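**Student:** need a 3D model of the following:
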Amino acid sequence: MAQKRNSHSREPDGFDRAILRIVQQDAKTPQRVVAEAVNLSPAAVQRRITAMEAAGIIARNVAIVDPEALSLAITAIVEVRLRDERAATVDAAKALFRTTMDVQQCYYVTGGISFVLVIISRDMRSYEALTRTLFAENELVADYRTLVALDRVKTETALVIA
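**Tutor:** Sure, this is the predicted structure:
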C-alpha cells in the first residue's frame, strides 16, 4: 500500500545512500556489518537510519513473503477505467483499492486507463469473487481488463540509488 510521502527535511548524503543500498536488500543486516561496509561507527549508522525514518526516506521495514509459500497462485494485473474522472469518483476508488487487502499495488495513471492494480489471489474462483465486488458491481467502474501473470519473473522492491 502506498503511503503519503513526507516532505523530506534533508537530502540523503553519500553515507545515507550507501546505507540505503544495504538495508533495501535486507533490513535485518546487523548495524555493525552496515557500519563496516560504509566506514562509519554502528552508532552513526543507527542515528542516520533513525533520521531517515523520521524524514520519511525510509517509509517502512517489512518482510517480503513469497505468495507461492502461502498458496496464492494468481497474480493479476488489472486495468480499471472509471465512469468519470471527477475528484470525488477518483477519491472513492482510491479509498476502496487502498483498503482492499487483495490489492497488492495500486497506481492512478494516465493514458485512458484510470488505475492499474496488482492483485494476488488464492485461485481463480477467489479472483472472480473479488472482481464482482471491486469492478463488475461497482458503479464507479466503467470497465476493467485483467492480465493474468504466467510467471512472476521479477518482483524487485529495491530502488536504484546513485
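**Student:** CA only for contacts and neighbour counts going forward, please
**Tutor:** OK.
**Student:** ok, which stretches of the protein are strands?
**Tutor:** 74-82, 103-108, 115-121, 141-148 (DSSP state E).
**Student:** one more, so I can put them side by side:
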Amino acid sequence: MPRPSSSPRKLDSFDRAILRIVQRDAKTPQRTIAEAVNLSAAAVQRRIAAMEAAGVIERNVAIVDTKALGMTITSIVEVTLINERPQTVDGAKALFLAAPEVQQCYYVTGGISFVLVIVTDDMIEYEAITRRLFADNEAVSSFRSLIALDRVKAGAEIVVR
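**Tutor:** Here you go, the predicted model:
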C-alpha cells in the first residue's frame, strides 16, 4: 500500500472532482468520470494513478451489507488500557488489527484508549470475542459495549474541498 509523503499532495479542482466520484463508486468507468469532470479518460487515469501513488487513494474496497451476510450484531466498543505505555498500546493495536471481527479501530484521547467497531453473527459470538480481546487481556482495564440498533450510514466518503 503506498504511503503518503511527509507533505500532503496538492489537489486541484479536477482531482477533487474525481475523488468525489470514486468515493461514491470506485467502479465508475473512467470515461464516465472524464465526461463528468471535463477531462479525457487518459487524463483521469493518470490522475487516479498519481493519487494512488501519493497515498491520497489508499485502496478500493466494497461496503458489505452485514444483514445480507447474517451478521446482526454491530457493537461500538470503548476500551481503556491499564496504561498508555508504548509497549501496551502497540500490543493492543496489533491484537485489534489482527482480529477479523474488528471492522474499525481508533486509538483516541479523552479518557479511553481505543474505540472499535465489531461486527458478529450473534451475541454468543460477540461474548466470545469480548472475552478473547478484552476480559482475558491483562492490558485492558475496562471496556464498554454500545450495541447499534440500526446502521444509518456506512462508508468513508470524505468531503473533498
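**Student:** next, the TM-score between them, please.
**Tutor:** TM-score for the superposed chains, counting by TM-score structural alignment, normalised by the length of the second structure: 0.96, backed by 160 aligned residues with a Cα RMSD of 1.4 Å.
**Student:** nearest to residue 56 of the first structure, out of the strands of the first structure?
**Tutor:** strand 103-108 (19.4 Å; Cα to Cα).
**Student:** now the most centrally placed residue in the second structure, nearest residue through space, not along the chain?
**Tutor:** A centroid search over the second structure (Cα atoms, centre = their mean) returns residue 104, at 5.3 Å, as the residue closest to the centre. Among residues not flanking residue 104 of the second structure along the chain, residue 117 sits closest, at 5.0 Å (Cα to Cα, 6 or more residues apart in numbering).
**Student:** show the contacting residues for that neighbour.
**Tutor:** By Cα atoms under 8 Å, 6 or more residues apart in numbering, residue 117 of the second structure lies in contact with 74-77, 102-105.
**Student:** and with 6 Å instead?
**Tutor:** 75-76, 102-104 (Cα atoms under 6 Å, 6 or more residues apart in numbering).
**Student:** between these, which is nearest residue 50 of the second structure?
**Tutor:** residue 104 (26.7 Å).
**Student:** from residue 20 of the second structure, how far out is that closest one?
**Tutor:** Per Cα to Cα, to the nearest Å, residue 104 of the second structure is found 22 Å from residue 20 of the second structure.
**Student:** what does residue 4 of the second structure give?
**Tutor:** 19 Å.
**Student:** now do residue 78 of the second structure
**Tutor:** Using Cα to Cα, one obtains 31 Å as the distance from residue 78 of the second structure to residue 20 of the second structure.
**Student:** do the same with residue 144 of the second structure
**Tutor:** Distance from residue 144 of the second structure to residue 20 of the second structure, by Cα to Cα: 35 Å.
**Student:** more neighbours, those two?
**Tutor:** Taking other Cα atoms under 10 Å, residue 144 of the second structure and residue 20 do not tie; residue 20 has more neighbours (17 against 14).
**Student:** burial of the closest residue to the more buried one other than its chain neighbours, as a residue count?
**Tutor:** In this structure, residue 20 of the second structure finds its nearest non-sequential neighbour in residue 160, 6.6 Å apart by Cα to Cα, 6+ apart. Residue 160 of the second structure has 13 neighbours, counted by other Cα under 10 Å.
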